[in-house]
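Visitor: sequence and predicted structure below; questions after.
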Amino acid sequence: MSQNPPEMELQPADLFLNRELSLLEFNRRVLEQSKDETVPLLERLKFLCIASSNLDEFFEIRVAGLQQMVELNPNQRLPDGIMPQEMLGAISVRAHALVDEQYRVFNDVIVPELEKERVRFLRRSEWTQEQDSWLRKYFSDELLPVLSPMGLDPAHPFPRILNKSLNFIVSLSGKDAFGRNTAFAVVQAPRALPRLIQIPKDVAGTGPHDFVFLSSVIHAYVDDLFPGMEASGCYQFRVTRNSDLLVDEEEAEDLIAALEGELSQRQWGDTVRLEVAHNCPEQMSQYLMDVLQLTPADVYSVNGPVNLMRLMAIPDMVDRPDLKYPTFTPRIPKALAGGDIFSVVRERDVLLQHPYDSFMPVVEFLRQAARDPKVLAIKQTLYRTGAKSLVVDALIEAARAGKEVTVVIELRARFDEADNIDLAEKMQDVGAHVVYGVVGYKTHAKMCLVVRREETGLRHYAHLGTGNYHPRTARMYTDYGLFTADAAMCKDVHAVFLQLTSLGKVSKLKYLLQSPFTLSKGMHAKIEREAENAKKGKPASIIAKMNGLVEPEIIQSLYKASQAGVQIDLIVRGMCALRPGVKGLSENIRVRSIVGRFLEHQRVLYFQNGEEPEVYLSSADWMERNLFRRVEIAFPVLDKKIRERIIDQLQSYLADTAQSWFLHADGVYKRAEKPEGKGVQIKLLEESQS
């Protein structure tokens, strides 16, 4: 690709925003939702939990990766030209500020407002005598038998600390049973223990929704763990570890065995972060830093539970519909309600927009295929499905019914590896053909193909999507799914499946763009076509919606298109390394992020293309990994009415002022202005099918 004009003399840092800091910016936007008074209170608590969970993964993967980079190649620079050591310092500053804000929101905003609604987290100083008695009995009956305190001395070294587990460092005074002085001990809380304990309403002084943190109960009765000694201090702490799996696929003879070996060690990776109670004495914090081999920059002092994600259980434990989003019931498109899906799709393409449209038609498509004697074969990619999946059940039913079932399972889907290994073994047990994708390339494409014998011969039916075949996340993530029987489109899908199973070269595809082969080239060609149209004075515009935009060459193409006069609107939920609004570089580019009730997940690409607009749906973000290190697809929307509806939906995103954040050239997002009350919300699509 050609570079920026020499006269601009732009350095890498002028061209690209840092992706790690961009992720922290996204987390800040999620956290802001917990302060938004237009969001129901228990939903605001969920956003606070999500921000905490996102930050955990950020440290487990992103920060851990930077630390590894420093260890292995300290002179290697990041794409924006920054040294990884400098980036770790910048991350530390921003992450500390973000954590401080998380706990400020928890203590000063969420907790007081929950108390007004009689949902309380009781501190030890607030317990009534009756509550204290009930909790002491609970400690004796439910906690004491499973806790194993570990005094620290030369014969009892500091224990291995499980990734993200709840632990306590305890200072002791007095002599132990052997007459020795033991200064410190560690208490580890097993993950089987609940982190929130609800006090029964019949205990005197207890309200309808009173909770006590497990950490508070252990603090209160920690002396019982050390008979004859006194616990002069007890402070919770949590360690975050590197959770990326390192498997040499080229050398592994059995990928499942190699992954299982790595999974057993995931909880014990290198230490990355230490969270410790804000009142922990400096001497004890320093001791933890030393034994965990961390620096002060890696230590986060928190005023509250060390794992806010545990509060995600509260909305399910509190029966207060008035404090939650209204119940949402996905609809079934009329065309697919209670009929033969094959006959409908044979007549025309059908689009599903999740979560507004139910995912059940996809399950029913597979169920009908499993039970239809005319169906000969089913081919399916699976990336994330969940431990118990209706999709998997339908595939198993099909295999047992004698259908030729081929499943491409991506074993390396991060944090779903164990579930996918179990899924692969289940599918093999019923006689399905199971392949694990391509060595060195994750299979991230979302495809299903059904082969059916009909009067005119064999016919193919396909479902192509932007999101996973996961019924639960389909209720929370926005995604598109397209049913089609278009012969050429299905032929392309079949060719990709053949490539994944046989490892032969794929034939030239008519409609699909596939990474790592044609997707990047196709996107560049379409961006450059818009630039040429703009130079000729023709209308030229691009709207692209995705989860992440960091691939340098794509960003360069967008800059060139902007300089040519192309109007570009980018809707990027998370990481975005492009700098919008830079004079002479990206003045015609606007970037916004949508943060609302549902996780914005679909990838949609619109190119004005003169008088013949094109819309592609895709499984791929514009990131190096998606374009060059994964098997992905982008597929065109051929049906004019469906295409127009998707374009209308994109325009709704661009009109939103209630959930939008605009990216500025300095990498900071600012919330959209709300000119009329609560602002303009994204409208739902009309009924999917008439």
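Guide: The structure has been received and is ready for your questions. Numbers count the residues shown, from 1 in each chain.
Visitor: could you use CA atoms for every contact and neighbour count after this?
Guide: OK.
Visitor: enumerate every residue touching residue 554.
Guide: 520, 523, 524, 622 (Cα atoms under 8 Å, 6 or more residues apart in numbering).
Visitor: what do you get if the cut-off is 10 Å, keeping everything else the same?
Guide: 1, 520, 521, 523, 524, 527, 560, 578, 622, 623, 624 (Cα atoms under 10 Å, 6 or more residues apart in numbering).
Visitor: give me the buried entries from those residues.
Guide: Buried by 16 or more other Cα atoms under 10 Å: 520, 521, 523, 524, 527, 560, 578, 622, 623, 624, out of the contacts of residue 554.
Visitor: surely the third one meets residue 615?
Guide: By that I understand residue 523. No: in this structure, residue 523 is not within contact of residue 615 by Cα atoms under 10 Å, at 11.8 Å.
Visitor: what residues are shared contacts of these two?
Guide: In contact with both residue 523 and residue 615: 605, 607, 634, using Cα under 10 Å, 6+ apart.
Visitor: and which of those residues is nearest residue 444?
Guide: Nearest to residue 444 among those: residue 634, at 11.4 Å, using Cα to Cα.
Visitor: can you classify that closest one by secondary structure?
Guide: Assigned with DSSP: H, G, I helix; E, B strand; the rest coil, residue 634 falls in the strand class.
Visitor: pasting the second one now:
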Amino acid sequence: MNNKFFNRELSWLAFNERVLLEATDPNLPLLEKLKFIGIFSSNLDEFFMIRVAGLIDQMKSGYNKRDLSGLTPSDQLSKIREKVLALIKKQSDIFSEILTKLNKEKVFFNLDYDLFPIDSIFFNEILPVITPITISPANPFPFIHNLNINIFSTVKKDGEIFHSIIIIPGSLKRFFIFQQGESYYIFLTETIIQRFLKFIYPNFEIVESFLFRITRNADLNFHSEEVEDLYKEIQNSLIKRAVGSPVRMEVLGRFQKESISMLMEEFELNEDGLYEVNEIIDYKFLINIDIPMDKHRYPGIKKSSLNLNKKKFIFNYIKNNDILLFRPYNDLTFVSQMVSEAADDPDVIAIKMTLYRANKDSSIIKSLEKAALAGKHVCVVIELKARFDEEKNLEWAKKLEHAGCIVSYGFVDLKIHAKALLIVKKEKGKIVRYTHLSTGNYNELTANLYTDIDFITSNDAIGSDVVNLFNFIMSYSDPLGWNELIVAPIYLREKLYNLIDNEIENAKKGSPARIIVKLNSLYDEALTLKLYEASAAGVQIDLIIRGICSLVPGVKGLSENIKVKSIIGRFLEHPRVLYFHNKGSYKIFLSTADWMIRNLDKRVEVLFEIKNHKLKEKLYDYLQLNLKDNQKSWILSQNGIYKKQIAKSDRLNLQEEMQKLTFIL
């Protein structure tokens, strides 16, 4: 193996393990622990649908090239399986421990069926919508949808053996909650069905019954040079995703080897694709467990925001003030209200916006529709290839077009990951541009779950660059010059090299040199090597990388001046913030781009410097809080193991500290 780089997939699994282990934090409210177990499951499903599926495709095609860490696809799949088996065992153990604590708090799973009208639930709500399919010449093996939970039963009658499958419809609730006094009882639909199997198969002896779930390849693969209509291509690809080839089969319960062999043959899986689980199959439902026990929930957060009730207040304020919003501690309502006011303002002549992800019933989308119907020029660039939001974005595209918006899908071969909003007003005969740039999406729901940073300004040079950005995306024209934005895939990589090289030169001349970078992921050979070069020159480097990290820190002669930490907490850390010492005249940038090949070479991303002195200080202080966090931080060692950093004195939790601070806009 190459000791200069960690493997991408194993690094990601290490990140998801940190998510799971958050459920073991003794300071975490009990019901919040369940959410982290559910998030772990959701993350793992996507990992198999995309990353594992991709490695399997590579093996099938004969691709045997080694990755940065020196592993072949076969090597990676073997190590992934070993790690995942350990993780799902750890998941069930952690869930069992939490279950014991929940029982003491009078919360129970799948217990005391006789106390409640479970039979009524089964006969009135479940039985009418399920249909057992007994496999026979007249009933071929049914199609099993991706991530659907199913019950496989072997039944016997008059000495004859039958195999039958119950596909549990997605329209059924996954669980039922009953309250009795101060106690809560949670019953899973699949266990209710198994309890009443004798009523589904009357006059049959039930020989065996177990749950199984299939994970399918969900990656959308198409050749960009052959695409004539991206909208239709995405529609067709979504249909193909639904029938993607199986990559994993999970099984829960006692089973006969013959039955498993039958299923594996049907799904064309080998033994490496079989995962036996304990306790529960698919823990994602835990994210949605809603029991009114406030003492076992996170306390609410008080968001700081401006008074938005004054007419035309927002634009008057922005005209005189650059603004930073720190989500979720500041309210994204400011941005929503900004678009709403623009839709109503007769002086607004144009609104331009990129849309990567948005929530259902988005007020921002409604404002864009309203603006277009009022005759304003509204241009929306929708990224149809935003993974697992493709279908939703197709719907937004048609909805906005029907309202009169100009809708573009950007490039076939590049994802539009830049987050930009431009509002153009005519004030006293003069054009004024109001710009919003962000590290996060225009999703009003995830804005309460992800940490992100928004920058809002009326700076004309930035506004001019955002105009160029939309022209670049929609007309494919590269402007003659950019003032403030650095755009991938054209210039961003080169800019990062230049910024790092500047610190290297300063270090070689004996000047203090430092880099602080906060990202979601770092997996890029050239940038990693550049950071090694900087470390060797004496540049002090702190990397705050939430997820994947290919860089090996702390190796003498290679990376001894580099430290890597990951912060996992109540909110998903999502900002990209870059600091370069620059001989004391420090530079701070915000960006939409992680340091990965896909972001720098295969996406439209933006990097922009924050030059306002007060806002620079805020961002610097924010980075210092990240570095000082000693409650939710994990430190990466040179052997690839993350160790939780927990200080018993001088405790500092980044996200709790951010909630205490009032950021005056």
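Guide: That came in fine, so what should we check first? Here the structure is a predicted model, which is why all the values come from computation and not from measurement.
Visitor: circling back: any chance of the buried ones among the contacts of residue 554 of structure 1 in a markdown table, plus distance to residue 79 of structure 1?
Guide: What follows is those, written out as a markdown table (distance: Cα to Cα, whole Å):
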| residue | distance to residue 79 of structure 1 |
| --- | --- |
| 520 | 18 |
| 521 | 21 |
| 523 | 21 |
| 524 | 20 |
| 527 | 22 |
| 560 | 19 |
| 578 | 12 |
| 622 | 15 |
| 623 | 12 |
| 624 | 11 |
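Visitor: in structure 2, what range does stretch 428-442 of structure 1 match?
Guide: Using TM-score structural alignment, the residues of structure 2 aligned to stretch 428-442 of structure 1 are 401-415.
Visitor: distance between the ends of that stretch?
Guide: In stretch 401-415 of structure 2, first residue to last residue: 20 Å (Cα to Cα, to the nearest Å).
Visitor: please identify the residue in structure 1 that aligns with residue 31 of structure 2.
Guide: Using TM-score structural alignment, residue 31 of structure 2 lines up with residue 42 in structure 1.
Visitor: hmm, I typed the wrong one, I wanted residue 359 of structure 2.
Guide: Aligned partner of residue 359 of structure 2 by TM-score structural alignment: residue 386.
Visitor: thought its match was touching residue 474?
Guide: No: look at residue 386 of structure 1 against residue 474 with Cα under 10 Å: they stay out of range, at 11.4 Å.
Visitor: what is in contact with those two at once?
Guide: Taking Cα under 10 Å, 6+ apart as the contact rule, residue 386 of structure 1 and residue 474 both touch residue 468.
Visitor: excluding chain neighbours, what is closest to the match of residue 359 of structure 2?
Guide: In space, and not counting its chain neighbours, residue 386 of structure 1 is closest to residue 470: 6.3 Å by Cα to Cα, 6 or more residues apart in numbering.
Visitor: can you check residue 492 of structure 2 too?
Guide: residue 486 (5.5 Å).
Visitor: quick check, that neighbour in a helix?
Guide: No: the assignment for residue 486 of structure 2 (three-state DSSP) gives strand, which keeps it out of a helix.
Visitor: give the contact list for the residue in structure 1 that it lines up against.
Guide: Taking TM-score structural alignment, the alignment pairs residue 486 of structure 2 with residue 513 from structure 1. Each residue near residue 513 of structure 1 by Cα under 10 Å, 6+ apart is listed here: 492, 519-523, 616, 618, 632-636.
Visitor: looking at those residues, which one is closest to residue 648 of structure 1?
Guide: Once Cα to Cα is applied, the member of the contacts of residue 513 of structure 1 that ends up nearest residue 648 of structure 1 is residue 616, at 14.3 Å.
Visitor: not counting residues beside it along the chain, what's closest to the counterpart of residue 396 of structure 1 in structure 2?
Guide: Using TM-score structural alignment, the equivalent of residue 396 of structure 1 in structure 2 is residue 369. Leaving aside its sequence neighbours, residue 369 of structure 2 sits nearest to residue 403 (Cα to Cα, 6+ apart; 5.4 Å).
Visitor: for structure 2, longest helix please?
Guide: Of all segments of type helix in structure 2, defined using DSSP state H, the longest is helix 73-104.
Visitor: quick one: list the elements packing against that helix.
Guide: For helix 73-104 of structure 2, the contact count by 3 or more Cα pairs under 10 Å, 6 or more residues apart in numbering; DSSP states H and E identifies helix 8-21, helix 30-47, helix 53-60, strand 107-109, strand 183-188, strand 274-276 as packing neighbours.
Visitor: now these as JSON lines including mean neighbour count and distance to residue 174 of structure 2?
Guide: Formatted as JSON lines, those follow (neighbours: other Cα atoms under 10 Å; distance: least, Cα to Cα, whole Å):
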{"stretch": "helix 8-21", "mean neighbour count": "21", "distance to residue 174 of structure 2": "22"}
{"stretch": "helix 30-47", "mean neighbour count": "21", "distance to residue 174 of structure 2": "13"}
{"stretch": "helix 53-60", "mean neighbour count": "17", "distance to residue 174 of structure 2": "27"}
{"stretch": "strand 107-109", "mean neighbour count": "18", "distance to residue 174 of structure 2": "13"}
{"stretch": "strand 183-188", "mean neighbour count": "17", "distance to residue 174 of structure 2": "6"}
{"stretch": "strand 274-276", "mean neighbour count": "17", "distance to residue 174 of structure 2": "21"}
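Visitor: residue in structure 2 paired with residue 637 of structure 1?
Guide: Aligning on TM-score structural alignment places residue 637 of structure 1 opposite residue 610 in structure 2.
Visitor: helices of the stretch 501-650 of structure 1, residue ranges please.
Guide: According to DSSP state H, counting those that start in this stretch, the stretch 501-650 of structure 1 carries its helices in the segments 519-535, 552-564, 624-628, 640-655.
Visitor: how much does the first one stray from structure 2?
Guide: Once fitted to structure 2, helix 519-535 of structure 1 is off its aligned match by 0.5 Å on average (mean Cα distance after the TM-score superposition for structure 1).
Visitor: buried ones in that helix?
Guide: Buried residues in helix 519-535 of structure 1, counted by 16+ other Cα under 10 Å: 519-524, 526-535.
Visitor: next, the angle helix 552-564 makes with it.
Guide: Put simply, helix 519-535 of structure 1 runs at 10 degrees to helix 552-564, going by axes from the mean of the first three to the mean of the last three Cα atoms, to 10 degrees.
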